[in-house]
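Chemist: 3D, please:
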Amino acid sequence: MTSLLKQAEETLEKAHAGINPRWYPRYHLAARAGWMNDPNGLVWFDGWYHAFYQHHPYSTKWGPMHWGHARSKDLVHWEHMPVALAPEGPADKDGCFSGSAVVDGDTLALIYTGHKFHGPADTDDNLYQVQCLATSRDGIHFERHGMVIDTPPGLHHFRDPKVWREGEFWYMVVGSRVGNTGQVRLYRSTNLQEWHDEGILAEAEQGMGYMWECPDFFALNGSRVLMFSPQGLVAEGYKNRNLFQSGYLLGEWQPGQPFSHDGQFIEMDSGHDFYAPQSFLSPDGRRIVIGWLDMWESPMPEQQDGWAGMLSLPREVSLGDNNRLMMKPIAEVTALRGSYFPVPAHCLNNQRVFVAAEAEAVELLLEWERGTSLAEQYGMVLGDGLRIYVDNQAQRLVLERNYPDFSLMGTRSIPLPEGSILSLRIFIDRSSVEVFVNEGEACLSSRIYPQPGQRDIMLFANSGAAALKEAGYWSLDK
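Modeler: Okay, the predicted model is just below:
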């Protein structure tokens, strides 16, 4: 272990003992202490799922990026591993930025962005981002091989490589910025070390963002999905309400051919906090996505507790009948379930019904009967800070959070989906909520910060009646 990795480990061990656990997740993956952002290097290798992530071990603020590391047998129960990468070479002296991982025979390869300034760091003119390689035989200790792709001429923002194998070649997509236009660039290799420039895979049209971060490109049900996080989209009505977005373009592609798509960018998650998702394949062939359950420049009250940032639940993605991505929690999350507690009331009429006390880690199932639920608003509340409800006048499903002490207030919403039953799976952790609608038709994910005594779950119906086909919850724990 290098001196910088050893120093990071010693810092984390000491800091972890001192964190305040009030909002630290019970079943989501978060760093032991310090700062976490993008998931990186999601991969199955040598009998384990591995999740790497952007990490600053020395403070709860973003800083010189390291790669944190955890592994799991089931994507639910995580074991923290030593920090995998530290910014300690000429190619990444100012940060080991986001990237991906692939299995090459008996070797685990990490491909990541080396972040460096040639001169003062106060101007992008001195910024250079290159793609680097590190390999491991045991999945824990990594040998660094330095830069494998230099910054293209005239570029400065050139980051977040995602690598996959197709036929006899490795392919890589990288996000970039040319002026105020976001791009995804494509590369090809036979050995992960020498890469051939295949040109621009996709480029932003007017209004589609000045930088495309964290690109991911994969096949799904015969189509090709370009998943990425564009920066610079303008909010439009209910769309693009967060500082930055995460979503996808759907189209067709074969090696050596252009990526053909309709230009329709579709957001993947409609909550306040979901960014930089990355996908990978499970051994049984499922396409699974994990995102950062936060948003840039949003308040993060947990910083005062010694940690910051967490990852979403792993989500299985599929392509629906309407050619839209579906995302639902992976089947393995049911292993967290304890006892099931049914809600006895199945009709609410201008009333509130108690469901659970001091809910820190639960999965709530609500199946509302749309045809007989005519209340102006009906849904659930967690304390006085979170409401998830149907607004019948607006015909929308709304996630509303109200934590004025932390400047976290406001709503996110989606149009009510069609169908006679509105099925909601709501996962509540100590400082997060993830809502899955109708088995993955839509998702809304947000951070929440309940104070002591503000964790009781209630159901409600205002100005009318609402009917439930099924309601209940499971306690969740590791």
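
Chemist: please count neighbours and contacts with C-alpha atoms only from this point.
Modeler: OK.

Chemist: where do the strands sit along the stretch 101-250 of the chain?
Modeler: Along the stretch 101-250 of the chain, counting by DSSP state E, counting those that start in this stretch, strands occupy 107-117, 127-136, 143-149, 158-166, 169-178, 181-189, 195-203, 211-220, 223-231, 247-252.

Chemist: now the stretch 301-450 of the chain
Modeler: Using DSSP E, counting those that start in this stretch, the strands of the stretch 301-450 of the chain run over residues 307-308, 315-319, 325-329, 337-342, 347-356, 362-369, 377-382, 386-391, 396-403, 408-415, 421-429, 432-437, 442-447.

Chemist: one more to line up against the first:
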Amino acid sequence: MYYNGYYHLFYQYNPRGAVWGNIVWAHSVSKDLINWETIEPAIYPSKPFDKYGCWSGSATIVPGKGPVILYTGVADEKQTQVQCFAVPENASDPYLRKWVKPDSINPLVVADTGVNGSAFRDPTTAWRSKADGHWRFLVGGRRGLRGVAHLYKSKDFVNWVKAKHPIHSSASTGMWECPDFYPVSVRGKQGLDASVVGKNVKHVLKSSLDMTRFEYYTIGKYMPEQDRYIPDKTSVDGWDGLRYDYGNFYASKSFFDPVKKRRVLWAWANESDSRVDDVQKGWAGILGVPRTLWLDSNRKQLVQWPVAELNSLRGNKVEVRNKRLRKGDYEEVNGITAAQADVEVTFSFSSLEKAELFDPKWVNAQDLCAQKGSKVEGGVGPFGLFTLASKNLEEFTPVFFRIFKAPNKHVVLLCSDASSSSLRSHLYKPSFAGFVDVDLADKKLSLRTLIDHSVVESFGAGGRTNILSRVYPEVAVADAAHLFVFNNGTEPISVENLKAWTMKSAIRN
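Modeler: This next block holds a predicted model:
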């Protein structure tokens, strides 16, 4: 959240080790979303209603009251989950170091009859309806295999009543963790406060699916009078739906930044190595870079882009223009630190005639990427970047496009393939991928990739399809890491314009 001149970041943290357990709300503050100062945990188990854990939740800035945290407390060894309330002890402290949990209010919400109390967690930021003046928030849940977003309403932000029906649910999706619900403007990139409704506004409902460990969202219509949300017909509601990110990206949360009038998205990227590795290195789990998000002009999907403040870390810059790559070519990008870099590139091609035919059975992008990786020759593509590459390509993480020809359109695939990322054998090395909804009339595709030692975070076609991957090279480390552009398709590709920067480290503490 943003409050009184500071961004506040709260996150799930185990102060006693690098594995899950003893969960508290860690707390860091920043002036710019990039450089952070860690302060003491904001919330930790201290009451009967959260004795066994303080799990995820959200912050709401309540007019006249200031910030309020809603979070899930674990009340007993059976993992009974209740929703709790915390406020700053001293609202004049700019860092909001200490938080209190009023006994007279807590627990705020307890699962009633018909609600599964062991699958009842992660309250959203609240919003206020202009129609009746009441506050509302959602809590993720599950009924059998049906994912549910329970809705609660209050006049005073203290006494809450469950609505007769969930705001939305979907069959066979499993538990909805970390739901998020917010408005987006149908025009422009400006973000909206959670309480905004209107004819030029759509709503987004996101859930983190415990069964798949991926996140899915729909775009649709919120009807405040009925307390119902209905996805648009262009939004698939379930496991085949749209994702914020097609990689290692989970438990995300957005907030409205009132200073820059934008909606900012954060997500957790856990490790892809082993529990033993985590213990050895002494930490596990990161947050991706904060992303600004908005509704695409086609109104069918969201677009994301790293916050502009990230550019403040850009250092030494190199540029490549009009570099032609024939089949099998790869060229090194020299002059930057390839293990910690920001790369923006536009690829172009003169023809799509050589594009391979698309098989309608290829519905799963990740499977298709595994089948047709960067080493498999294509027609138009694969072309892109070899990131975190060793000099002789014993290790590399390719991020690349591949274009297919379907009856009425072309299908674009974006891959971030970790299968060759490390010589270490025990790692999880998936071929992450997503399809890209993009117009190829100008015969160009853009890619931005942030490389940060164990992270390759990519934004395809201006942020329409995004993939964050965790990789752990053994050879391509620090100064031994290299960056290449490549083409392994029969159609020549031009690197029309590539800009790459060595990235400085953010300041922490």
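
Chemist: got a TM-score for the two of them?
Modeler: Put the two chains on top of each other and the TM-score (TM-score structural alignment, normalised by the length of the first structure) is 0.82; 417 aligned residues with a C-alpha RMSD of 2.2 Å.

Chemist: picking that back up, so which of the strands of the stretch 101-250 of the first structure gets nearest residue 341 of the first structure?
Modeler: Ranking the strands of the stretch 101-250 of the first structure by proximity to residue 341 of the first structure (C-alpha to C-alpha) places strand 247-252 first, at 35.4 Å.

Chemist: identify the residues contacting the aligned residue in the second structure for residue 325 of the first structure.
Modeler: Under the alignment by TM-score structural alignment, residue 325 of the first structure pairs with residue 302 in the second structure. Residue 302 of the second structure sits next to 244, 293-296, 464 when contact means C-alpha atoms under 8 Å, 6 or more residues apart in numbering.

Chemist: one more time with 6 Å
Modeler: Counting by C-alpha atoms under 6 Å, 6 or more residues apart in numbering, residue 302 of the second structure makes contact with 294-296.

Chemist: and for residue 148 of the second structure?
Modeler: Contact partners of residue 148 of the second structure, counting by C-alpha under 6 Å, 6+ apart, are 141-142, 169.

Chemist: relative to residue 451 of the first structure, how far out is the counterpart of residue 127 of the second structure in the first structure?
Modeler: By TM-score structural alignment, residue 127 of the second structure lines up with residue 165 in the first structure. Noted for residue 165 of the first structure: a distance of 47 Å to residue 451 of the first structure, by C-alpha to C-alpha, to the nearest Å.

Chemist: now do residue 474 of the first structure
Modeler: 22 Å.

Chemist: these two - which one has more neighbours?
Modeler: Higher neighbour count among residue 474 of the first structure and residue 451: residue 474, with 19 against 13, using other C-alpha atoms under 10 Å.

Chemist: rewinding a little: neighbours around the closest residue to the match of residue 325 of the first structure other than its chain neighbours, how many?
Modeler: Among residues not flanking residue 302 of the second structure along the chain, residue 295 sits closest, at 4.5 Å (C-alpha to C-alpha, 6 or more residues apart in numbering). The local packing of residue 295 of the second structure (other C-alpha under 10 Å) involves 26 other residues.

Chemist: one more: residue 274 of the second structure?
Modeler: Residue 274 of the second structure has 13 nearby residues by other C-alpha under 10 Å.

Chemist: what's the answer for residue 152 of the first structure, then?
Modeler: 14.

Chemist: what does it align to in the second structure?
Modeler: Under TM-score structural alignment, residue 152 of the first structure pairs with residue 112 in the second structure.

Chemist: with residue 476 of the first structure instead?
Modeler: Match for residue 476 of the first structure (TM-score structural alignment): residue 503.

Chemist: residue contacts, its match?
Modeler: Applying C-alpha under 6 Å, 6+ apart, we find residue 503 of the second structure in contact with 313-315, 340-341.

Chemist: 10 Å instead, please
Modeler: The neighbours of residue 503 of the second structure, taking C-alpha atoms under 10 Å, 6 or more residues apart in numbering as the test, are 310-317, 336-343, 450-452.

Chemist: ok, now residue 160 of the second structure?
Modeler: For residue 160 of the second structure, counting by C-alpha under 10 Å, 6+ apart, the contacting residues are 108-110, 134-137, 151-154.

Chemist: change it to 8 Å
Modeler: Contacts of residue 160 of the second structure (C-alpha under 8 Å, 6+ apart): 108-109, 152-154.

Chemist: hmm, residue 57 and residue 8 of the first structure touching each other?
Modeler: Yes: look at residue 8 of the first structure against residue 57 with C-alpha atoms under 8 Å: they come within range, at 6.1 Å.

Chemist: quick one: secondary structure of the residue nearest the centre of the first structure?
Modeler: The structure's the first structure has its C-alpha centroid closest to residue 291; by C-alpha atoms, centre = their mean the separation is 1.0 Å. Of the three states, residue 291 of the first structure takes strand according to DSSP: H, G, I helix; E, B strand; the rest coil.
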